[in-house]
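Novice: sharing a model that was predicted from the sequence below.
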Amino acid sequence: MTRPLRADAARNRRLLLAAAADEFAERGLDASVADIARRAGIGKGTVFRHFATKEDLIAAIVLDRVEGLIAAGRRLTDAPDPGAALLEFMTVAAEQRQQRDLTFLHAANAGNAEVARVHGRLVETVDALVGRARGHGAIRADVTGTDVFLLMCAPNHVAEQVPGAPPDLWRRYLAILFDGLRPEGAHPLPAA
């Protein structure tokens, strides 16, 4: 059984994950552990007390982000309006990416068993939200959890293609995307 971290250790871990996310966002996978420790205001040894390798640190960032999405999704699973809940979840996912795009870190953890397990839980959460929204007629009957999972990054990706775009342009594309999920005026989709 894992013991909970002491308050100072938990604070150091939070600082470390935030600093590492910022450093990786700015410098990519070449960011050094020394620079991450300096940014977090902790010693390099503290980094290695929490994470034996840089790969473990990257996995922890990915797990932290995915766990945050799972928590948001689970909180919304029993919302009275399943369509609004799905839109709120997609908004949370887009906002998280808007804050700091670290999608490249997921590829760095492709073989990590813990990341794969948590990724599976995220897929289950998205499936549950989509199933409820579909069951209540809020989205078209032929939309799957996989469809929504794959579309979650689309609003940010589209907005990134517009030089000098306002920071909240992704909201426009999320609205267009979500309207496309609605059953009104929908045409049958090609094969899944």
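Specialist: Sure, I can see it.
Novice: only C-alpha atoms from now on, for both contacts and neighbour counts.
Specialist: OK.
Novice: do a quick rundown of the strands in this protein.
Specialist: Assigned strands in the chain: none (criterion: DSSP state E).
Novice: report the contact partners of Ile42.
Specialist: 12, 16 (Cα atoms under 8 Å, 6 or more residues apart in numbering).
Novice: that one and Pro190: what is the separation?
Specialist: 53 Å (Cα to Cα, to the nearest Å).
Novice: go on, Asp101?
Specialist: According to Cα to Cα, Asp101 stands 31 Å off from Pro190.
Novice: out of the two, which sits in the busier spot?
Specialist: Using other Cα atoms under 10 Å, the more surrounded residue of Asp101 and Pro190 is Asp101, with 18 against 6.
Novice: which one is the more buried one nearest to, not counting chain neighbours?
Specialist: Nearest non-adjacent residue to Asp101, counting by Cα to Cα, 6 or more residues apart in numbering: Ala25, 6.6 Å away.
Novice: my guess is Ser146 contacts Asp127. True?
Specialist: Slight slip there: residue 146 is Thr, not Ser. Yes: counting by Cα atoms under 8 Å, Thr146 does reach Asp127; the two are 7.4 Å apart.
Novice: this is the other structure I want to compare:
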Amino acid sequence: MTSPRPLRADAARNRELLLAAAADEFAERGLDASVADIARRAGIGKGTVFRHFATKDDLLAAIVVDRIAALNGVGERLLDAADPGAALLEFLTAAAHQRQQRDLSFLQEAGDLSEEVTSLRTRMFHTVHRLVDRAREHGAIRADVTGADVILLMCAPNHVVSYVPDAPPDLWRRYLAIIFDGLRPEGAHPLPQPPPDGYGERVQSSAR
């Protein structure tokens, strides 16, 4: 099987502009956003959109892939960091900042749009588990915190801020700091419930 030919610089730039316009349109209108509206926002014709992406789901999947791949790249780079605790905090900061740059809540509705999305999401979850394992082994986070816990907390800072009208742009950093303090072992009390049943194990086993 041959690898896809790389896009020319101008074609790659057009694709990037199209994905940015589509992400903005989906953020404003949800998954009901039309290809016509996306094309208009990008300043191109509908035909150009369909030359890049056969369906709207393909376009949505490409947005998801770009976001997950970028975040996973940050996580994988941090796996060899000298300070595992700082590495986990940097990753969680990158995750929250990515969502802050654009309302990505529509991605939660998108589901598994393609095998590539599913594969990349599994790979990223595996990366998170490894970051958490290193931080826990280093004593930087409490011993009863799992990768599944951290995966579920990744969106929390932005989710909390979404309830604040006219929130300052960096308010999410306050809640990320509260979350990370809660992950640290100092002053920790036993957690009242176990992590989600089997969730972390399913992610880890499927990533092997």
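Specialist: It's in. For clarity, every value in this text was computed on a predicted model and none was experimentally measured.
Novice: any idea what the TM-score is?
Specialist: After superposition, the two chains reach a TM-score of 0.95 (TM-score structural alignment, normalised by the length of the first structure), with 192 aligned residues with a Cα RMSD of 1.3 Å.
Novice: identify the residue of the second structure aligned to the residue nearest to Asp101 of the first structure.
Specialist: Mapped onto the second structure by TM-score structural alignment, Ala25 of the first structure lines up with Ala27.
Novice: list the residues that contact its match.
Specialist: Residues near Ala27 of the second structure by Cα under 8 Å, 6+ apart: 102-106.
Novice: same check, this time on Arg13 of the second structure
Specialist: Contact partners of Arg13 of the second structure, counting by Cα under 8 Å, 6+ apart, are absent.
Novice: under the alignment, what does it map to in the first structure?
Specialist: So Arg13 of the second structure corresponds to Arg11, using TM-score structural alignment.
Novice: just Val74 of the second structure next, same as before
Specialist: Checking TM-score structural alignment: Val74 of the second structure goes with Ala72.
Novice: show me the contacts for that match.
Specialist: So Ala72 of the first structure contacts 89, 92 (Cα under 8 Å, 6+ apart).
Novice: make it 10 Å
Specialist: Each residue near Ala72 of the first structure by Cα atoms under 10 Å, 6 or more residues apart in numbering is listed here: 66, 85, 88-90, 92-93, 125.
Novice: and Asp170 of the second structure, by the same measure?
Specialist: Going by Cα under 10 Å, 6+ apart, the list of residues near Asp170 of the second structure reads 97, 100, 158, 161.
Novice: count of neighbours near the last one?
Specialist: As a burial measure, Val161 of the second structure scores 20 neighbours (other Cα under 10 Å).
Novice: likewise the third one?
Specialist: In terms of burial, Asn158 of the second structure registers 24 neighbours under the definition other Cα under 10 Å.
Novice: nearest residue to the aligned residue in the first structure for it in space, please, no chain neighbours.
Specialist: Here Asn158 of the second structure is matched to Asn156 in the first structure, going by TM-score structural alignment. Closest residue in space to Asn156 of the first structure, ignoring its immediate chain neighbours: Trp170 at 5.1 Å, by Cα to Cα, 6+ apart.
Novice: hmm, that neighbour is touching Pro155, no?
Specialist: Yes: the pair Trp170 of the first structure / Pro155 is scored as a contact, 4.8 Å apart, by Cα atoms under 10 Å.
Novice: pull up the overlap in contacts between those two.
Specialist: Taking Cα under 10 Å, 6+ apart as the contact rule, Trp170 of the first structure and Pro155 both touch 91, 94, 98, 176.
Novice: got a list of what the second one touches?
Specialist: For Ala94 of the first structure, the contact set (Cα under 10 Å, 6+ apart) comprises 88, 101, 152-157, 170-171, 174.
Novice: residue in the second structure paired with it?
Specialist: Under the alignment (TM-score structural alignment), Ala94 of the first structure pairs with Ala96 of the second structure.
Novice: how much space between its match and Arg121 of the second structure?
Specialist: Per Cα to Cα, Ala96 of the second structure is found 16 Å from Arg121 of the second structure.
Novice: Leu71 of the second structure too?
Specialist: From Leu71 of the second structure to Arg121 of the second structure the distance is 10 Å (Cα to Cα).
Novice: Ala138 of the first structure: how many residues sit nearby?
Specialist: By other Cα under 10 Å, neighbour count at Ala138 of the first structure equals 19.
Novice: and the one 5 residues further on, by the same measure?
Specialist: Residues within reach of Val143 of the first structure, counting by other Cα under 10 Å, total 18.
Novice: gap between it and Leu129 of the first structure?
Specialist: Counting by Cα to Cα, the gap from Val143 of the first structure to Leu129 of the first structure is 12 Å.
Novice: can you check Val118 of the first structure too?
Specialist: Taking Cα to Cα, one finds Val118 of the first structure at 17 Å from Leu129 of the first structure.
Novice: those two: who's more crowded?
Specialist: Leu129 (25 against 17).
Novice: map the more buried one onto the second structure.
Specialist: Match for Leu129 of the first structure (TM-score structural alignment): Leu131.
Novice: Glu90 of the second structure versus its match, what's the distance?
Specialist: 11 Å.
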